[in-house]
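> here is my input; please provide its structure:
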Amino acid sequence: LALFYFMPFLGVRNLVETACVPFLMLGAWRLIRTQERNLPRDLLIAGVWIGLAVNVRFQTLFFAAGPGLVLLYQRRWSYALVYGSGILLPLVLIQGGADLFLWGRPFAELQEYVMYNMANTTTYFDQPWYNYLLLLLGIHLPLIGVAVMFGFFRKPTPLLLWVPVLLFLAVHSYFPNKQERFILPIVPLFFTLGYTSWELWRESSGWWQRNSKLWRGQLVFAWTLNTLLLLVLTFSYSKRSRVEAMWGLRNEDGIRALLIEDTVEGEAPMPPLFYLGQWDVWVESWTDPTADLQGRLAQFPPERSPNVVLFIGKEQLPERLARLERVIGPLDILFEAEPGLVDRVVHWLNPVNRNETIVVARTREGADTDR
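Okay, here's the model as predicted:
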């Protein structure tokens, strides 16, 4: 599982969808031990681990509800109470405590997060219900994905893990707003459950025992392809244009503020300031060409007025450049940051993923005279 081509690539990403995975896996392991030893302590610890996952990624609350529903269905009331207490412990202490300190009421962030998502169910993307099933089918390479999918839906065992994974998948499939990263928290467990079930079935199948070379050949092909993809992705990174734009500005002196100009699609991305090396630089977005940008910038103190502009995309660039120069003066284009191979492939697979070239410019009076 750890050597699947996408795991190292995702493992180093600063995504809550992957950061919560270790907590879910630790909780899953404790749930398995519960079936072996039948100790309430394991359920309590499982609840704590999964509760920590909810702190990181709120949507894993649907996963967290799964084991509780199974325990209630099995009429194991005290066990359900112990598990629920484990879930609540980190939620109350960490999430509730932090929100109480910052916002004056517990779970303020969770409440606002739920309200925002309910009000914006189709604001960003509206994908079909089977979108995640296709993703889970394809992400595990040819035929292995079919085997994993077959194994997962063939037999709902172990129930304490199967139900939470299914519940998480079902809720996300029902919700209109779908992005590939949303399903990442359950990918390791989906593969583990599905592949284990498939292997148990295959070993008991007379047909597969007579044709064992067919499966071995498929594994050789899949792992050869996986190794090639692993080598490529391990030394690649996504959102290359955003990273390169910041890295290219790293040695620029006197950057007061960044202006992100995205009047084409109206969704200015957040620049990864880590690669710029200046966490305190001010970032301003301009997405509406009819908005009064001059009046807006007039409110900025001189030391915070933008002197570097990032044009997101090259569409209508001359018009956008001229429009902005009328507001902040002449601009010199420093360089262009192009998307990488990974970005182009992801955009080809799903066009909703942006694949933009970023044109970086600087006001002439603030330009580096040594360039």
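> CA only for contacts and neighbour counts going forward, please
Will do.
> so which elements touch the helix or strand where Ala28 lies?
According to DSSP states H and E, Ala28 maps onto helix 21-37. Other helices and strands packing on helix 21-37, by 3 or more C-alpha pairs under 8 Å, 6 or more residues apart in numbering; DSSP states H and E, are helix 40-56, helix 159-174.
> buried set for it?
For helix 21-37, the neighbour count (16 or more other C-alpha atoms under 10 Å) marks 21-28, 30-32, 34 as buried.
> give me the element Leu334 is part of.
Going by DSSP H and E, Leu334 is in strand 331-337.
> now do Val359
Here Val359 sits within strand 358-363, counting by DSSP H and E.
> what's the spacing between that strand and its chain's center?
Chain-centre distance of strand 358-363: 28 Å, with C-alpha atoms, centre = their mean, to the nearest Å.
> quick one: contacts of that strand?
Strand 358-363 is contacted from outside by 241-242, 245, 307-314, 328-338, using C-alpha atoms under 8 Å, 6 or more residues apart in numbering.
> show the end-to-end separation of stretch 251-258, please.
End-to-end distance for stretch 251-258, by C-alpha to C-alpha, to the nearest Å: 15 Å.
> same question for stretch 33-44.
End-to-end span of stretch 33-44 (C-alpha to C-alpha): 12 Å.
> stretch 199-208 too?
Stretch 199-208 has an end-to-end distance of 10 Å (C-alpha to C-alpha).
> ok, now stretch 326-341?
36 Å.
> tell me if I'm right that Pro8 and Ala2 touch.
Yes. At 7.4 Å, Pro8 counts as touching Ala2 under the criterion of C-alpha atoms under 8 Å.
> these two: who's more crowded?
More neighbours surround Pro8 than the other of Pro8 and Ala2, with 15 against 9 (other C-alpha atoms under 10 Å).
> show me the contacts for the more buried one.
Applying C-alpha under 8 Å, 6+ apart, the residues contacting Pro8 are 2, 234.
> ok, now how distant is it from Pro164?
Relative to Pro164, Pro8 is positioned 25 Å away (C-alpha to C-alpha).
> also Gly51?
From Gly51 to Pro164 the distance is 13 Å (C-alpha to C-alpha).
> one more: Pro318?
52 Å.
> next: Trp29.
Distance of Trp29 to Pro164, given as C-alpha to C-alpha: 14 Å.
> who has more neighbours, Pro318 and Pro164?
Using other C-alpha under 10 Å as the criterion, Pro318 and Pro164 rank with Pro164 on top: 24 against 10.
> want to put them side by side, so please do this one too:
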Amino acid sequence: MLKSMNATDSILKKPTKYFIIFAAIIYLTVIFFNDGFMALDEYFVGITRYIPAQNSSVHSLVNPDDVKSPLQILPMHGVAQAAYALGVTSPYWQYRSVIFVLGILNFLVLLYAFLRLAETLRFDIRRQNFLLLMFALYFGAPFALTRPMFESIAAPWLALAAVWALRYDLNGRTKDLLWGVVFVSIAFVLRQQLGFCALTFVILPILKKKYKQFLFAAALGLGLLLIAGIPDYFLRGQFHYSLLNLTIYNYQHGAEYGQKPITFYPILIFIICFTPFFFARYPEGFVKKQFKTFRSIWLFVILFIVLHSLFPQKWERFVISLVPLFIIMALPFLFQLHENFQKHRLRLILLYAVNGFLFFIASFFPPQKNLIEASRFLDQNPQIKMVHRVNDTPGWITEAFILNKQFSFVEATHESLQTVNWRDCSQSLLIGAFDLPQFTDVTRNLNLKAEFNVNLIEQLAYKTNPKNNQRRVQLSLFTGCQ
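Purely as a prediction, here's the structure:
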């Protein structure tokens, strides 16, 4: 065990560039192999607005009844348009270009934020490299932070804002305070709810009794808020139309999407941060010191929880913007435990094993894979004109990845399928795994052309709650042709 600890210590003393390269390899691998997206909103009010790039424009990024800001979708739209201008005509590969470019940008901004954090707190090389390992290997980071979704692209800027809040809290410099306001304002533009975290830059000067700095921060924040509302005025006819309608819509219709208790986010964060593993006896004064040092980070998280708890609908994906902050919050405690590995080896081995399993599943098993692959298959087989489906499964596929849609869905029954002329190669049957056993008398005379699988998590989701997860099943496509 002592040899193992010496080896670990020796590795952590290696030059930081090796850990940066390792983290970059992890993120690039996930970007390359994982083309999935997490949420329906990410597709229907995101991807469909900028893909295909051939059919997208700035004015089509939002519908009249949308509560999203056009500025939120603009980064994805810009990358998709650039890819198209460079000759990428496939909508799917335009989408992959967005993942690639924004994923790398997110990685670079977060890397900068973590290195500046290490510089600010004067980490030795071991602690700095340990932070980079957490950045690379925390299960919630590489996949979630490289998706083209609002929570993901806002996360690096919120992390920068939090680090600059910590810098200001430690040294009291006005420029750190104002840069923090700028960074949190960018996060606000990309996901409006994160603007509530800007109150940190009002609270900290008050706690320090630096009222002149408070006025500077408030004035800059107000100015940036006014500037952020100008695009809405020109594109949607009203100043901060999106922000106003988002607030009203969530208040009036939030309950229609489900009601979760006020404890939802505290419990969720408690779980995904592996908090029980950190219950241990630390040196006297250690915990108090860490909370004092990182109080600005905790303020961000608390403000996030307060705002999101005001509305009845609460979704797990909203906390993606906080993932970099979770890494920062956990760092001092995990490093302290790791410094005493022999004493805590059982808990650390279990922690690393659980995280490693979740990391592998989250990073390399794309969600919505069945829907993406089905759309790609149909795009590549334009001879298929009619897709018969049973029980509205699949209810939808990623048609945005199809440039020239040639097919139509037809609701089918056992009786209607018996009348189809399967010698016509334009006819096909797309059926979910749960319906397949009841239609063997139809499928045994057909040819299985393709199967579109789902990942392990989606399989479990369907088995535990089939009613709300019908899209998360393996799909099989049959035709009567060879």
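> one step back: name the residues that touch the following helix or strand past the strand holding Leu334 of structure 1?
Toward the C-terminus, strand 331-337 of structure 1 is succeeded by helix 341-349 as the next helix or strand (DSSP H and E). Helix 341-349 of structure 1 has contacts (C-alpha under 8 Å, 6+ apart) with 233, 236-240, 353-355.
> please repeat the previous calculation with a cut-off of 10 Å.
232-233, 236-241, 350-356 (C-alpha atoms under 10 Å, 6 or more residues apart in numbering).
> buried ones among the residues you listed?
Using 16+ other C-alpha under 10 Å, the buried ones in these are 233, 237-241, 354-356.
> pull up the aligned stretch in structure 1 for the helix ranked longest in structure 2.
For structure 2, the longest helix by residue count, based on DSSP state H, is helix 91-120. The counterpart of helix 91-120 of structure 2 in structure 1, using TM-score structural alignment, is absent.
> widest-spaced pair of the contacts of helix 341-349 of structure 1?
By the measure C-alpha to C-alpha, Val232 and Val352 form the most distant pair in those, at 23.2 Å.
> ranges for the strands of the stretch 251-400 of structure 2?
Along the stretch 251-400 of structure 2, counting by DSSP state E, counting those that start in this stretch, strands occupy 386-390.
> just the helices in it please.
Per DSSP state H, counting those that start in this stretch, the stretch 251-400 of structure 2 carries helices over the ranges 264-272, 286-293, 295-308, 323-339, 341-364, 369-380.
> how close does the third one sit to structure 1?
Once superposed with structure 1, the aligned residues differ from helix 295-308 of structure 2 by a mean of 2.0 Å; criterion: mean C-alpha distance after the TM-score superposition for structure 1.
> which residues of structure 1 does that helix align to?
Using TM-score structural alignment, helix 295-308 of structure 2 pairs with 159-172 in structure 1.
> how far out from the middle of the chain is that stretch?
For stretch 159-172 of structure 1, the distance to the chain centre is 19 Å (C-alpha atoms, centre = their mean).
> and what of stretch 63-83 of structure 1?
29 Å.
> equivalent analysis for stretch 195-212 of structure 2, please.
On C-alpha atoms, centre = their mean, the centre of stretch 195-212 of structure 2 falls 28 Å from that of its chain.
> distance of Phe150 of structure 1 relative to Val70 of structure 1?
Distance of Phe150 of structure 1 to Val70 of structure 1, given as C-alpha to C-alpha: 22 Å.
> now swap in Ala245 of structure 1 and tell me
With distances taken as C-alpha to C-alpha, Ala245 of structure 1 is found 50 Å from Val70 of structure 1.
> between those two, who's got more neighbours?
When neighbours are counted by other C-alpha under 10 Å, Ala245 of structure 1 and Val70 differ, and Ala245 comes out ahead with 24 against 18.
> next up, the contacts around the equivalent of the more buried one over in structure 2.
Using TM-score structural alignment, the equivalent of Ala245 of structure 1 in structure 2 is Ala374. Residues near Ala374 of structure 2 by C-alpha under 10 Å, 6+ apart: 380, 394, 397-399, 430, 450-453, 475-477.
> so which of those wins on neighbours?
Leu475 (25 neighbours).
> please name the nearest non-neighbouring residue to that residue.
Spatially, and ignoring its direct neighbours in sequence, Leu475 of structure 2 is nearest to Gly432 (4.6 Å; C-alpha to C-alpha, 6 or more residues apart in numbering).
> wait, that neighbour sits on Pro466?
No. In this structure Gly432 of structure 2 lies outside contact range of Pro466 using C-alpha atoms under 10 Å: 12.0 Å.
> just name the most buried of the helices and strands packed on helix 21-37 of structure 1.
The highest average neighbour count among the helices and strands packed on helix 21-37 of structure 1, using mean count of other C-alpha atoms under 10 Å, belongs to helix 40-56 at a mean of 25.
> what touches both of Gly51 and Pro164 of structure 1?
60-61, 64.
> quick one: which of the residues you listed is nearest Leu214 of structure 1?
Nearest member of the shared contacts of Gly51 and Pro164 of structure 1 to Leu214 of structure 1, counting by C-alpha to C-alpha, is Thr60, at 37.9 Å.
> aligned partner of that closest one in structure 2?
By TM-score structural alignment, Thr60 of structure 1 lines up with Leu194 in structure 2.
> enumerate every residue touching that match.
Applying C-alpha under 10 Å, 6+ apart, the residues contacting Leu194 of structure 2 are 151, 154-155, 158, 184-188, 300, 303-304, 307-308, 318, 321-322.
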